[in-house]
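**Q** quick one: sequence plus predicted model below, questions after.
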Amino acid sequence: MAAQALYRKWRSQTFDELIGQEPITQTLRNALRDDRIAHAYLFTGPRGTGKTSMARILAKAVNCEAAPAERPCNQCRICRAINEDRMLDLIEIDAASHTGVDNMRETVIDRVNFRPGEARYKIYIIDEVHMLSTSSFNALLKTLEEPPAHVIFILATTDVQKVPATVISRCQRFDFRRIPQREMVQHLQAICQAEERRAELDALNTIARHATGCMRDAISLLDQLMAYGGETITAQQVEAMLGTVPSAAIARLVNALAAHDPAAGLDVIGDLSTTGVELRELARQTVDYLRALLLIQLGGNETLIDLPAETIRDMAQQARRFDPAALLRAIRLFSQAVVDLRGNLQGVPQLALELAVVDAALDGAGQAPSVVSERQAAPVTGLARSAPAVAPVADKPTDALAESQPVSVPGQPTVAEKPAPLTPASAPAAGVAMAPTPTQAPPAPEDAADVDQLTVLRQNWARVKELLQNRRRTLLGILTGGVRFLAVEQSQVIIGFDGNKQGAPYSARRLLEPENKATLEAVLSEVLGGPHRIIVIAEDQYQPRVRTTPAVVQPEIVSVQAAEPEAVASRAVGSQPADDSVLSACQRTGRRGARTASGLTQRFDVK
């Protein structure tokens, strides 16, 4: 005779033995004590959480011959008959194999009026009730609504959405939850002690984590491990059987991300791939680990993390090395790697995982400002026309600022401006040399203030992140979701989003939520030194503010010969706009006259 499966041997037989469903247990106990037994119950929840076990316990309790407080006793003839599967008044129906209306009529409807033979109540347990057809539900509906006084229906399902609302409304509904990992480990320890087998705590934690709240899966896996190893079940045996990645290797990989060391992360991936680790499982476990770090860093409830207290304390130290925005980005990268690894690229199957490691490790590392051309970053020298040098940034900003760096295009102004039209100067008489009359126009104060404010925001981005982390950490994640700072115009901070980028419109809407908007404006006002408000706009709809900058007409020293009558003609006005930074440089170096004019505008054409 085949040995009995461990999950059947250790199936819960009383209310006290049912793990992780205390609210449901207490409710049914009180109903039994007060004799308020309903005619129909609906048990719904994930698989392996005790729905059918609870149905059998309830069937014993309502028929038990012991005192109400001791039910079920498992000692009376009714309890023993149910435990031994020989109770004729307990009818268990598998709805998956009895879906038709004829099956329902034959099994339930035609026999429900017969009184129980030996018990007080006739119990119908219909498992996976959502598999019944529409006709079967309709046929059962009237009987379920007004059954005979000696009949109790107990319906169980893992997909309550497929059960008609008319059926749900006629039952008392109980939602079973996934069993927490701590309670599952304690139950596995009790089973190992009763079976006289030893198991490491890390091994039981790995089993419970792999079971994802399903007690039946955990006990089945424990049964398999008892046949796999020796007297002691170790974590290495569990990892070998499940094909999971050692937790120490995941910790090494995350340490490499925290240290911005992609080489160390790639070494971990290489070592694990050569040992035959399933790469998608590695990516999934990394996502779970990073999620736990994020929850620990944000002060999440320990029930959401569902890890031992010792592990949480160790991970808390590791979480301090990360920025919340970096963790969010890393979780997205490795989640995408799980999807990309389905392709299983021949030759380099771990490529998607390696790309995620490099991208996550480089995120937040000190790097040169992105998208800045050499011409734009070069300092102002001589008479050359160039963009102002980019000030070094102390801390690498998030995407919201990193993407907002302007790109210099040769021959084009970096700011959308229109120079004020210049009045052509009258040509001097022949043979007369025109003396220079140096006049400098002051730089536009509004333009300079706006450029300075945006620069201040970039240079103090570390302060902005610190304030947001203390006041509203979710904003850090929103600012990395496809939005970027475009400009600071007077007291308005312009934030743009790319409508074609996935998630960017959602991030823009989140920024405009009252609490998020007020917090971000308060932080920006504190950093920029004055009241500022934010404006969120689509990038393709944003037009920089047009300003008029007075230009300088500086005639060039020309010696006009009498033989050249073309010199009498007017000079054409150049089309290049004045550059405040170049103009200031000319003022500092003392360049005057023709040198200054040639640096700011095109030369006059002498005809």
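**A** Thanks, I have the structure now.

**Q** going by C-alpha atoms from here, please, whenever you check contacts or count neighbours.
**A** Will do.

**Q** mind listing what the closest residue to Lys51 other than its chain neighbours touches?
**A** Counting by Cα to Cα, 6 or more residues apart in numbering, Phe43 is the residue found nearest to Lys51 once chain neighbours are left out, at 5.9 Å. Residues near Phe43 by Cα atoms under 8 Å, 6 or more residues apart in numbering: Lys51, Ile154, Leu155, Ala156, Thr157, Arg173, Phe174, Asp175, Phe176.

**Q** out of these, give me the two with the largest separation.
**A** Ile154 and Phe176 (14.1 Å; Cα to Cα).

**Q** put this next to the previous one:
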Amino acid sequence: MTSHVYYRKWRPQSLGEVVGQKPITDTLLSALRQQRVAQAYLFCGPRGTGKTSTGRILAKAVNCLTNEGTGEPCNTCSMCQAVTQGSAMDVIEIDAATFTQVDRIRELTERANYAPAEGRFKVYIIDEVHMLSTSASNALLKTLEEPPPRVIFILATTELHKILPTILSRCQRFDFRRLTTADVTDKLAEVAKAEGVDIDREGLTLLARAAGGSLRDAENLLQQTATVCQGTISLRQVQDSLGLTGDGRAGQLMQAIAEADAAAGIRLLAGVAADGVDLKQFNREVIEKLRQVLLVKAGTADSLNLTDEELLAAKTAAAAASMDYIMRALKGFISLAGNTDMTTPLAMEMALMDAVLPPAAPVAAAPASSHSPVRPAEPRKPVSPPAAAKPAAAKPDAEPAPVTTRAESPAPPRPETPGPAPSPAAEPVSTLEELRNNWPNILGCAPPKLRRSSALAILRSAGVQPVSFTDGVVTLSFKFPIHMNKINEPENRRITAEILSACLGVPCEVNCLHEPPANHLVKEAQRRGAEIINVDNVEE
């Protein structure tokens, strides 16, 4: 039983074993064969892509006693083995995160002037070189530009933008790319076979995806899974070891979103929450499903490396939705990935509704016709002063002075004015039937400052309908109790009343009730024109 972790035990020992970086390894191998090795290299790219490993292989190759620095290292001579074991005196590895002081760099450059002790070249591998301070980087410049004979510098970094341009100009730069899922999966299959780990291909693919293009992370995940699971490792065991929900309902929600089926999506989210599924992780899986639909819609399905079943589901969803619609849905769920409270499914329900419901059209763009959206009622005219305040002998054709002054004054509009004066053709809603018929258009007339409120998003959902409009009190029926409870919060109730008051042109209050699903008699009575006058009795 070895004590080495997988990523150290299976570190590549030759350029040909480096995974996914063939253009770079071919270039370095050609330089070795032509004996044109540069004095300084800069390896940059994401973590776990082989930067430090390639630097060690290059250090072995230039000092190999068998090949004499003209090709791949033999890995059998004393120099190759010393480099592999980390005991070679002429290969010095430095972690720049703990080597930031300028005095340490000056000491390094002074030691670089000494000839190699054992090999042909003294090789300095400086990892995470972007961590060097500015003064330390400047102290390294002259040595990089004109290094002593038989000295090679290999710099590695994951943050290229932090490297000084003067450093970049003195190095041969190689960009290591993020590894593909297929490359990582193939390497994991090789490691699993050698370690006697029985795991199916789907499980390896899931590990590769979770690693995000880092082979080191993927090998760590494989070892973690092999430690936890015994015998044949199934896909479900891999999901459990990674903390993934592995819930097929993420794909079902993707399909409901694609088909704009809000009711099915809400029911599904309620079931997921009731089962105690981690909603943050479930949201991440929904985002991945929507991304798959987006790429399939864009015609790049071959870049996803999906199974036949996953590809069919993504194609079905892509066929049911437009590109703009998919983009809007994806943006909505991505916005929840930050610090959003995910203890309840409300945030995901809101994202679902925002995706499914079409954006409200601006009020000004609506044509003035019999089918126009209902706009705020025309503001009332200023009330004339009492008769006692008017002149006693005013001429019939003369305007009263106070009214004339108020009409011509540039004073701001009265507080009760709900917004810009609408067209005279707009009429206020006065009956429940008119309110129901114009419900979507009324919500489209909400003041701009409230159009991004969560209260308006809930009001626009398919599960909210007005059931009574009496004496300025609007009673709203909710299909889902969670939405009713949210609107009943003091702030949301105030915003809802403000929205309805601005849209209807009269001060409004809001009353909420949960619609009983089995009360068909009440529904039939409402269909025939009846109005609810006692909300408490309806909920019994």
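**A** Thanks, I have it. Here the structure is a predicted model, which is why all the values come from computation and not from measurement.

**Q** report the TM-score for the pair.
**A** Between these two chains, after superposing, the TM-score reads 0.65 (TM-score structural alignment, normalised by the length of structure 2); 381 aligned residues with a Cα RMSD of 2.8 Å.

**Q** picking that back up, and Ile154 and Phe176 of structure 1? Which one has more around it.
**A** Ile154 (26 against 21; other Cα atoms under 10 Å).

**Q** name the element that one belongs to?
**A** Ile154 of structure 1 is part of strand 151-157, with elements assigned from DSSP states H and E.

**Q** so Ser53 of structure 1 sits right up against Arg11, yeah?
**A** Yes - counting by Cα atoms under 8 Å, Ser53 of structure 1 does reach Arg11; the two are 7.1 Å apart.

**Q** residue boundaries of the strands in the stretch 1-150 of structure 2?
**A** Applying DSSP state E, counting those that start in this stretch to the stretch 1-150 of structure 2 gives strands spanning 40-44, 91-95, 122-127.

**Q** for Leu58 of structure 2, find the nearest of the ones you listed.
**A** Nearest of the strands of the stretch 1-150 of structure 2 (Cα to Cα): strand 122-127, 9.1 Å.

**Q** which ones are touching Asn103 of structure 1?
**A** Asn103 of structure 1 neighbours (Cα under 8 Å, 6+ apart): none.

**Q** hang on, I meant Leu221 of structure 2
**A** Leu207, Ala211, Leu242.

**Q** and for the first one, the neighbour number?
**A** Just to be clear, that refers to Leu207 of structure 2. With other Cα under 10 Å as criterion, Leu207 of structure 2 counts 27.

**Q** and the gap between it and Thr49 of structure 2?
**A** 16 Å (Cα to Cα, to the nearest Å).

**Q** next one: the last one
**A** Counting by Cα to Cα, the separation of Leu242 of structure 2 from Thr49 of structure 2 is 21 Å.

**Q** neighbour count winner among those two?
**A** Thr49 (23 against 16).

**Q** does the more buried one touch Leu179 like I think?
**A** Yes - using Cα under 8 Å, Thr49 of structure 2 is in contact with Leu179, at 6.7 Å.

**Q** what do those two both touch?
**A** Shared contacts of Thr49 of structure 2 and Leu179, counting by Cα under 8 Å, 6+ apart, come down to Val19, Gly213, Ser214, Leu215.

**Q** out of the residues you listed, which is most surrounded?
**A** Leu215 (28 neighbours).

**Q** now do the strands in structure 1.
**A** Ranges of strands in structure 1, per DSSP state E, are 40-44, 90-94, 122-127, 151-157, 172-175, 198-199, 232-233, 483-489, 492-497, 533-538.
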